[in-house]
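Novice: output the structure for:
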Amino acid sequence: MTQSHAEFEARLRRIGAERYHDKHPFHDLLHGGKCTPDQVRAWVINRYYYQHSIPMKDAAFMSRVENSELRRIWRSRIEDHDGTAENEGGIRRWLRLAEAVGLDPDYVASTRGVLPATKFAVDAYVRYVRDKTLLQAVAASLTELFAPQIHKDRIAGLLKNYDFADDSSLSYFRNRLKEAPKDVAFGLQWVLDHADTQEKQDAAANALIFKTDVLWAQLDALYSAYVDPARIPPGAWVPGDGMALAQAS
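Specialist: Presented below is the predicted three-dimensional model:
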C-alpha cells in the first residue's frame, strides 16, 4: 500500500538511523582523536575521490533531465563543488584540508593511491545515477538528510584533537552545513512528490539503501587497509608517499 508523505519520509529517515556511515567505527576513531596522522591522510586521500566524483555524478543526472527548471535547481550542486568566480568550491576546500594534513594537493588531486574498493564504490554510484530512473537518482542523494550531524561532530572532534584543524582546513565541512540544507529540502520534497506508488516508494527506499552501502563500503576499505588488519592493497597509498615537500624533508 502506498504510504502517505509523512509515513514515507519516516521510512527514509529510519534507513539513515540504521545504516548511515556515522555509525562506522572509523568515524569513532577519527572524531575521537584516535587516528594516527597517516590514517587521517589515508581518509583525506580516499574521501577526495568521492568529492571529486560528485560533480560528475550530478552532470550525468542533468544530462538526462528534460525539465529546465529541475536542471536549473540541480546545477547549484555542481557549482558548490566545482566552484564559481565567487565561490572556490568544495573540491578546492578539500585540497586545502589535504595540505593541512601534510599531503601534496597535486598528488591527492591525481587520485593515485586511492583504494581499489573506494574507486569501485564511488564509480558504482556515478553509474547508478547515470543509469537508473531519475527518482532513484534523486533518492540516492538523500543521505544528505543525515549529513549535518556528522559534519558538526567532525568539526568539533577534529578541532579538539588534531593540530591541523582550524577554520581554513575545516572550511569544507562548515560550508556544507550551509549548502546541504537547500539541496536536501528540495530533493526530499521531489522524492515524496514523485514516489506516488508503492513500487516507486520501494525503489526510492532501495536507492537510499544503495547509497548508504556506497558510503559504508568506502570506510570498510579504509579501515581494513590502514587500521585493522592494516593490509594495504597493491597500488594504494603507502604512508610517506605524496607528501608535501615540507613534510617529506
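
Novice: going forward, measure contacts and count neighbours with C-alpha atoms only.
Specialist: Fine.

Novice: so which other helices or strands are in contact with the longest helix along the chain?
Specialist: In the chain, with assignment by DSSP state H, the single longest helix is helix 198-226. Packing partners of helix 198-226 (3 or more C-alpha pairs under 8 Å, 6 or more residues apart in numbering; DSSP states H and E): helix 5-19, helix 37-62, helix 116-131, helix 134-140.

Novice: for the comparison step, fold the sequence that follows:
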Amino acid sequence: MIEQAKPIYSDKFVQEMQAVIARWSLLKHPFYEIWNRGELTLQALREYAKQYYAHVQAFPTYLSAVHSRCQDMAARQVLLENLIDEERGAENHPELWLRFAEGLGVSREEVRSAQLLPETVASVKALQRLTRGDRFIDGVAALYAYESQVPEVARSKREGLAKFYGLEDARAVSYFTVHEQADVEHSEGEVSLLLAHCDTEDSRRRAIEAAEQSAKAMWGFLDGICNAYVD
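Specialist: Have a look, this model is predicted:
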C-alpha cells in the first residue's frame, strides 16, 4: 500500500486494518513477484488478463451493493463517486482493461468468453458476499482492502510491462495509469467512512475481519493463476 501522510491514516484502528491487509499484500504474492522480475511468459500474462477481467467487470457491482445497503446520504455520495469513476462514459474501467488485453494480443471476445478458474469464481463470490451483507461498513472495509493496494500494484505492473514486455502504449496501459491515482482518492474516502461508522470495538473488529477476508480472496485468485499458468 502507498504510504499516506494524512492524519486519518495515523488512527490506531486504520493502522490495525492496514497491518492485516499487509499480511496478504498482493505485491508479495509469487505471481506478482515473478511479473516484477520479468519472468512471466507472455501467455501467462494473457491468461491473467482473461481471468482478472472477472473482477474488473464485477467491481462496480461490489460498489453498488454497498451503496444500496447504506442509509447515510453523505456516505452514499462517497460510494457513488467511486461507482461513477468505474462505469461512466467510454473510458469506463472494464473498457480500459479490454484495451490492455488487446495490447497483449487477446481479443475482446476471448476475454469475455474465457472459462474462469475455480479460484477466480471463488474470489468473485467472496467479494460479492462481503459487499452484500447487512452492515454496509463491512463492505466498505472489503473494498478498502482491495483498493488500498491498487495504486502501488498498478504502478509496478505498468513499469514491469514497459521494462520487460515492451508494452508502453498509453492506450494499452491506461487502466494502470488511471488506477495509480484514482484509487488513492477512493481509499481515502473509504477510510473516512470507516472512521465515521466504526464507532464501537465490535464494529471495528468486524470491519477488520471483512478486510482480511477480502485480501485473502484476492490472494487466492492469484494462487489460481499461479497454479494454472506458471511453471
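
Novice: quick TM-score on the pair, please.
Specialist: After superposition, the two chains reach a TM-score of 0.90 (TM-score structural alignment, normalised by the length of the second structure), with 221 aligned residues with a C-alpha RMSD of 1.6 Å.

Novice: circling back to that earlier point, what angle separates the longest helix of the first structure from helix 5-19?
Specialist: 20 degrees (axes from the mean of the first three to the mean of the last three C-alpha atoms, to 10 degrees).

Novice: what's the matching range in the second structure for helix 198-226 of the first structure?
Specialist: Mapped onto the second structure using TM-score structural alignment, helix 198-226 of the first structure spans residues 201-229.

Novice: ditto for stretch 176-185 of the first structure
Specialist: Mapping stretch 176-185 of the first structure onto the second structure (TM-score structural alignment) gives residues 179-188.

Novice: what residue lies at the spatial centre of the second structure?
Specialist: Tyr146 (4.0 Å; C-alpha atoms, centre = their mean).

Novice: nearest residue to that one in space, please, no chain neighbours.
Specialist: Nearest residue to Tyr146 of the second structure in three dimensions, chain neighbours excluded: Ala215, at 6.4 Å (C-alpha to C-alpha, 6 or more residues apart in numbering).

Novice: number of residues surrounding the one you found?
Specialist: Residues near Ala215 of the second structure, counting by other C-alpha atoms under 10 Å, number 27.

Novice: which one in the second structure is aligned with Leu134 of the first structure?
Specialist: In the second structure, Leu134 of the first structure lands on Phe136 (TM-score structural alignment).

Novice: from Leu161 of the second structure, how far off is that match?
Specialist: 36 Å (C-alpha to C-alpha, to the nearest Å).

Novice: more neighbours: which of these two?
Specialist: Phe136 (22 against 19).

Novice: was I right to think the more buried one contacts Tyr62?
Specialist: No - Phe136 of the second structure lies out of contact with Tyr62 (C-alpha atoms under 8 Å); the separation is 11.0 Å.

Novice: residues touching the nearest residue to Met218 of the second structure once chain neighbours are set aside, list them.
Specialist: Among residues not flanking Met218 of the second structure along the chain, Ser123 sits closest, at 6.2 Å (C-alpha to C-alpha, 6+ apart). Counting by C-alpha atoms under 8 Å, 6 or more residues apart in numbering, Ser123 of the second structure makes contact with Ala217, Met218, Gly220, Phe221.

Novice: out of those, which one sits closest to Ser113 of the second structure?
Specialist: Phe221 (18.3 Å; C-alpha to C-alpha).

Novice: what sits against the closest one?
Specialist: Glu119, Thr120, Ala122, Ser123.

Novice: quick one: buried residues of the match of stretch 176-185 of the first structure?
Specialist: His179, Glu180, Ala182, Asp183, Val184, His186, Ser187, Glu188 (16 or more other C-alpha atoms under 10 Å).

Novice: got a list of what the corresponding residue of the second structure for Tyr50 of the first structure touches?
Specialist: Taking TM-score structural alignment, the alignment pairs Tyr50 of the first structure with His55 from the second structure. Going by C-alpha under 8 Å, 6+ apart, His55 of the second structure touches Val124.

Novice: kindly provide the distance from His55 of the second structure to Arg205 of the second structure.
Specialist: In terms of C-alpha to C-alpha, His55 of the second structure sits 26 Å off from Arg205 of the second structure.

Novice: quick one on the thing from earlier: make a markdown table out of the contacts of Phe221 of the second structure and add distance to Ser68 of the second structure.
Specialist: Output for those, formatted as a markdown table (distance: C-alpha to C-alpha, whole Å):
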| residue | distance to Ser68 of the second structure |
| --- | --- |
| Glu119 | 27 |
| Thr120 | 25 |
| Ala122 | 23 |
| Ser123 | 21 |
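
Novice: ok, and these in the first structure?
Specialist: Of the contacts of Phe221 of the second structure, the ones still in contact in the first structure (both residues aligned by TM-score structural alignment, their matches' C-alpha atoms under 8 Å) are Glu119, Thr120, Ser123.

Novice: adding distance to Ala172 of the second structure, write these out as CSV.
Specialist: Shown next, in CSV, are these (distance: C-alpha to C-alpha, whole Å):
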residue, distance to Ala172 of the second structure
Glu119, 26
Thr120, 23
Ser123, 25
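
Novice: and which of these is nearest Val78 of the second structure?
Specialist: Ser123 (24.9 Å).

Novice: map the closest one across to the first structure for me.
Specialist: Ser123 of the second structure maps onto Ala121 in the first structure, by TM-score structural alignment.

Novice: same thing with Trp24 of the second structure?
Specialist: In the first structure, Trp24 of the second structure lands on Arg19 (TM-score structural alignment).

Novice: what sits against that match?
Specialist: Contacts of Arg19 of the first structure (C-alpha under 8 Å, 6+ apart): Ile209, Thr212, Asp213.

Novice: and of the residues you listed, the nearest to Ser169 of the first structure?
Specialist: Thr212 (26.0 Å).

Novice: perfect, that will be all.
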